[in-house]
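Q: Dropping a prediction and its sequence here:
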Amino acid sequence: MPDFKYSIANVPDIDQRWTSLPGGGGAFCVPTSTMNWMYYIANHGRPSAVVFPPADPSASSSTAMNVLMLSLFMLTHPERGTSGRTWHQGLDAWLKHRQVPAIALLFTVEDDSWILFDRLQQCAAAGGLLTIARGRYYKINGEYFRGGGHALTVVGLSSTSAGKQIVVHDPAQDDSDPETQSSPKKSTGNLTPMFGKFDGTLATMLRWGSSESPYELIDHVMIIFPLFAVTNLRGGAITVYSASLTSDAVEAREIPTPLAAGIADLAIHPAMRVAALGEGSGDIVAVDLISGDSRRLARLPGARRLAYGGRSRRLFVAQDRHVVALDDHGKEVSRAALDRPIDALAFDAAENRLIVASVSAGKLLRLSPELRHHGSHELPHVPGQGRLSLTVDEGDGALRLTRAGSPHVAELQAHPTNARAPGASPLRSGGVVPAERVKERGAIHVSAAGRIATFDRDGERVEGSPFNGLPAGPLLEVARSYSNADPEKMRRPEWHNR
């Protein structure tokens, strides 16, 4: 691999210890290292990224208040710190609340392939803003066990024949005075891959330095990535729209695929890839959105719909009366037979369930990631006769359905904690909107009459969405935040970062 050097300038280096923070801020490394990026975004054209201006760490009073506000979103404990799960949930909510056009991608030791240097390199080069957690591990009977960790802001990466290095801002460095902000200071670590059994998981992680008491390993990678959308404007190619984190600009690029006959469905993989289904062929290709490369993933005759989901990032493929789960290499890992045709798929991340819509059965089926049946709901009436689309609101879990050519969205709130009767409502824009495809991220993004339009939960047009008015094909997918963190593991004190 050729030499690589990445460096990002003018990133703040906020101290985590402040007299005004609970516990003096000693456990606030996660909101502090993440707030560095909010200040960076605010200083480069999006001031809404912070609550209390100015976005200048030297303004001590506002700095501590901004860290405190973000810590409330992340449920930071003044002694234990922040778990990876609440870190991700809090950051995702903050980005939406502050109207920053970005998604939060969290990968932990559960996902071996994303702890390696080459993918960090690719994400940084593609515009991702990286924060890591460096876990402290202790070796007991040949296995490594975590004993807490610390979050750091990544401002540099390099790979040469001499080795790999990471450059960070450490929020706990040079902050001995809890009343004032210290001067920025960079720390550098040498990285080497290390394979082992870590808290029950066989994985390769990046080891920081050479300490054995404890071993220091990168076991969380949080990436703030520009919000993007994928559509099929022409033939077998996909068009990718990427919002800028530092301006109102939107980059558009076309990526060709080998699906010359056209694309029947699209699904966004959390690791910055897209699965595209060939029209009429059953061919499924994986497109890397960073490199632009395409590769054939699988061929499933009769395949009609795609959906990604779950901590293992399975690709679920609907054939006429079967659902098939594929791994990242296109290998079939499970299959379920249904007694009625399948019309739409979506994954409910909050409930860790695949939702399958069958119009002829009049049902929404709930399947586990292993494709075991977990109940069903009555399918709400969806006005229109066109192709059915299904999405799950990542905030409240509402299931929303629409049909090509119809201006209505049908909604069903099926979660037992917030059950609500089904109903359909129109999208209001001063005229009929032929909604061909609906996906949403706190809003409803629609491909309508060849253009992208955004609506709120009440069906009113949302102005200011970065993709409004851009050309769209019949398929439209908008990226969502993602985390592979194990909820049970993240509840344990040793998996908090401070």
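A: Okay, I see it.

Q: C-alpha from now on. contacts and neighbour counts both.
A: Fine.

Q: need the longest strand for the chain.
A: Taking DSSP state E as the criterion, the chain has its longest strand at strand 143-160.

Q: Could you tell me which other helices and strands the next helix-or-strand element following that one packs against?
A: Moving toward the C-terminus from strand 143-160, the next helix or strand (DSSP states H and E) is strand 163-169. With contacts defined as 3 or more Cα pairs under 8 Å, 6 or more residues apart in numbering; DSSP states H and E, strand 163-169 has these neighbours: strand 143-160, strand 186-198.

Q: Strand 163-169 to strand 186-198, inter-axis angle?
A: 120 degrees (axes from the mean of the first three to the mean of the last three Cα atoms, to 10 degrees).

Q: Give me the buried positions along strand 163-169.
A: Buried residues in strand 163-169, defined by neighbour count with 16 or more other Cα atoms under 10 Å: Lys164, Gln165, Ile166, Val167, Val168, His169.

Q: try this one side by side with the last:
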Amino acid sequence: MNRTIQLALRAREGLVPALVLAAVASSSPARADVIRQSWPDADSYTYRIVHMPDLDQRRLETETVPGLPSTGRMYCVPASTMNVLAYIATHGFPEVPPEPHNWLDPVYYDLATGNLFLIGGLMSTSPTGGTGLGGLHNALDILLPLETFTYSTYATAGGYTPQFRSLAESAVNGGLVLFTHGWYSEDGMQGDDPIISRGGGHALTLTQAYGGLFNDQVYVRDPADDPPNTSQSAYSERIYAVQNRTVVAHGETRVMSNFQVTPGEWTGRYLDTYTVIRPKAGFSFTDWGIVHLGPIDLWDTSPDSQIDIDAIAQVIDVAIGPDQNYLYYVGRVGASYQLYRANLLTRESTALAVAPVPTEPRITFGRRRTLYQLAGDQLFFINPDRMSWYAVPLPATGEAIGYDDAADEVVVLDAGSRSIFTYPHHLDADAEVLVLPSAGVLPLGDAPVLAWDPFRDAWWVTSEAVDDVFRIKHLEGTWDVFKISHDVLVQPTSVDVDDAGHVFVVAQGGLHEFMEEPGGDWVLVEDSPFAGIPVGRKAGITKSRTNYDPELHDGPQWNNVLPTDFGPVVLDCRGDFDRDGSVGFSDLLQLLARWGPCPRDHYCDEDLSFNGAVDFSDLLAVLSAWGECR
């Protein structure tokens, strides 16, 4: 499963060795760093992660110390992203750039600068304009091990507006979060609502979030809260109150989350983009239950954590929601079929306000957060964020449905006419009809299933009547067809594909993972973390998704702009290993228990002197910090 990509980019000769990415899942142990994690309801959630780096973006170049272009003024996205990548590297995945290091150690300052420059290069970061969403995605596609991690990025677009509580819910649900608050100016009023326009934005890394009746509270790593210099500053958090406000922005009336230095005082900071990075997961279902497989822990590559959700109707089909916080499913209710949404945190199901249908449907999500339901000869467009929907007629009855993220198209397969119908994402044009190859080339059988392959921009098709899985791609009027055959592929009932192009097939009650070797041969992944897990007739694998639209999100108003003021600061408390707000006996005992050399794959939190071991210098540092944190 190893895939190594060497990045030969260099900021300047001798500045930093080439980054090396190996998509290898290490089984090294790590500490449980999410020390607060609860979601009883949306008004009283708690989340806190520790050991998240806080890299400075503003780096001054001197004759002896390398810096960043324009002193790093526009490097908030590379710095916030590197925070998360560095966290992953020190939690079981040491080959992920920038690899495990204690970035507070002055020895690694130049290395951090070089990595920021290289990440900025992958993101096409401009010294004057900053980083666009397309650049962020390009870097994540290269730097993240796609066999193990996915990312989701959603920005304000059309009828969708990111909400802070959705961001916090993703963090409580196991995601690492970086986000952007846009800088907005007020241009007038529309009734009681201010009209605001974006003039830039700034990227941050989430470390804490708390729900409240009147406003929420957020703690962040802000990469720009120190002036340009030649050394890494002490790690700290900035605190903001968060309150929703109705505004007119991007041509629509929206409810946007406002970040406030003083609670209750509106500012020009509004949440408009966030990215969640999390381990790959799977999902399946039985007649009366839904199963969430995983996610893969950051310190254990086996998805032994499993969430079982009791359904309130007989389950027919399941799709993972855009934020990976909800599973949507079709349930049979008497002679009709109803759509439901299951919350992975509360494990509660609620019916969607969409009319039941009399025909057994299939569902899938598009990258723009739209849920599509195929019900016989009807195709439904459903916006679960606004709970609106409509339907269009199909040329024939469809059996399978999928979504092509690259083309932004809904795809319906009709086995009877051996045709594929493709629609634009809004379903606002007639279908393009593509006739499939003959049965001798592509046997379909009854109840076919299909899945989009984001790695190869192709489709995979199978059915119980065929003991093979077929990859199909339409090229200039012809079809390229490729077949995977294997002894385990007996009456397959489901197929899906992850970001790395690995194919997952349900057959004989198990989930089987296949991968393509460099020479083109396909092999069964014997050590797949999903191997041996019993599943129902269908299983899916999470993928990276985004609603990024270059026409909307690449204009000058989406450039990065440095903050002019900051929320209250809280410095990390060195020596407070148990994070109880003071340095005391429990911290001393933890230091003594860690005494000696640090593990190879992780720096030690207790190594306060950065010398690679816990020793008397660290003991003296703890004793000197004894008492309440300041």
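A: Now that the structure is in, tell me what you want to look at. These numbers come from a predicted model, not from an experiment.

Q: TM-score for the pair, please.
A: In this superposition the chains share a TM-score of 0.89, using TM-score structural alignment, normalised by the length of the first structure; 488 aligned residues with a Cα RMSD of 2.8 Å.

Q: can you give me the helices for the stretch 451-600 of the second structure?
A: Assigned by DSSP state H, counting those that start in this stretch, the stretch 451-600 of the second structure shows helices spanning 550-553, 585-593.

Q: Identify, out of the ones you listed, the most deeply packed stretch.
A: helix 585-593 (a mean of 16; mean count of other Cα atoms under 10 Å).

Q: which residues in the first structure does that helix match up with?
A: Mapping helix 585-593 of the second structure onto the first structure (TM-score structural alignment) gives no aligned residues.

Q: Who are the packing partners of that helix?
A: Applying 3+ Cα pairs under 8 Å, 6+ apart, one finds that helix 585-593 of the second structure makes contact with helix 616-624.

Q: Now with 10 Å, please.
A: Under the contact criterion of 3 or more Cα pairs under 10 Å, 6 or more residues apart in numbering; DSSP states H and E, helix 585-593 of the second structure touches strand 613-614, helix 616-624.

Q: can you name the residues of the first structure that the longest one overlays?
A: Translated: helix 616-624 of the second structure. Under TM-score structural alignment, helix 616-624 of the second structure corresponds to no residues of the first structure.

Q: just checking, what packs against that helix?
A: Short answer (3+ Cα pairs under 10 Å, 6+ apart): helix 616-624 of the second structure packs on strand 582-583, helix 585-593.

Q: Tell me what angle it forms with helix 585-593.
A: If you take the same axes, to 10 degrees, helix 616-624 of the second structure sits at 180 degrees to helix 585-593.

Q: so how far is the helix or strand just after helix 616-624 of the second structure off the chain centroid?
A: Next along the chain after helix 616-624 of the second structure, taking DSSP H and E as the criterion, comes strand 627-628. Centre-to-centre, strand 627-628 of the second structure and its host chain are 38 Å apart (Cα atoms, centre = their mean, to the nearest Å).

Q: what packs against strand 627-628 of the second structure?
A: Strand 627-628 of the second structure sits against strand 582-583, with contacts defined as 3+ Cα pairs under 10 Å, 6+ apart.

Q: Same list (the helices and strands packed on strand 163-169 of the first structure) but as CSV, adding mean neighbour count and distance to Glu477 of the first structure.
A: Below are these laid out as CSV (neighbours: other Cα atoms under 10 Å; distance: least, Cα to Cα, whole Å):
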stretch, mean neighbour count, distance to Glu477 of the first structure
strand 143-160, 21, 29
strand 186-198, 16, 35
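
Q: Could you report the distance from the corresponding residue of the first structure for Gln243 of the second structure to His44 of the first structure?
A: In the first structure, the residue matched to Gln243 of the second structure (TM-score structural alignment) is Thr192. Note on Thr192 of the first structure: its distance to His44 of the first structure, by Cα to Cα, to the nearest Å, is 34 Å.

Q: one step back: can you tell me which of the helices of the stretch 451-600 of the second structure comes nearest to Ala319 of the second structure?
A: Proximity to Ala319 of the second structure (Cα to Cα) singles out helix 550-553 among these, at 26.6 Å.
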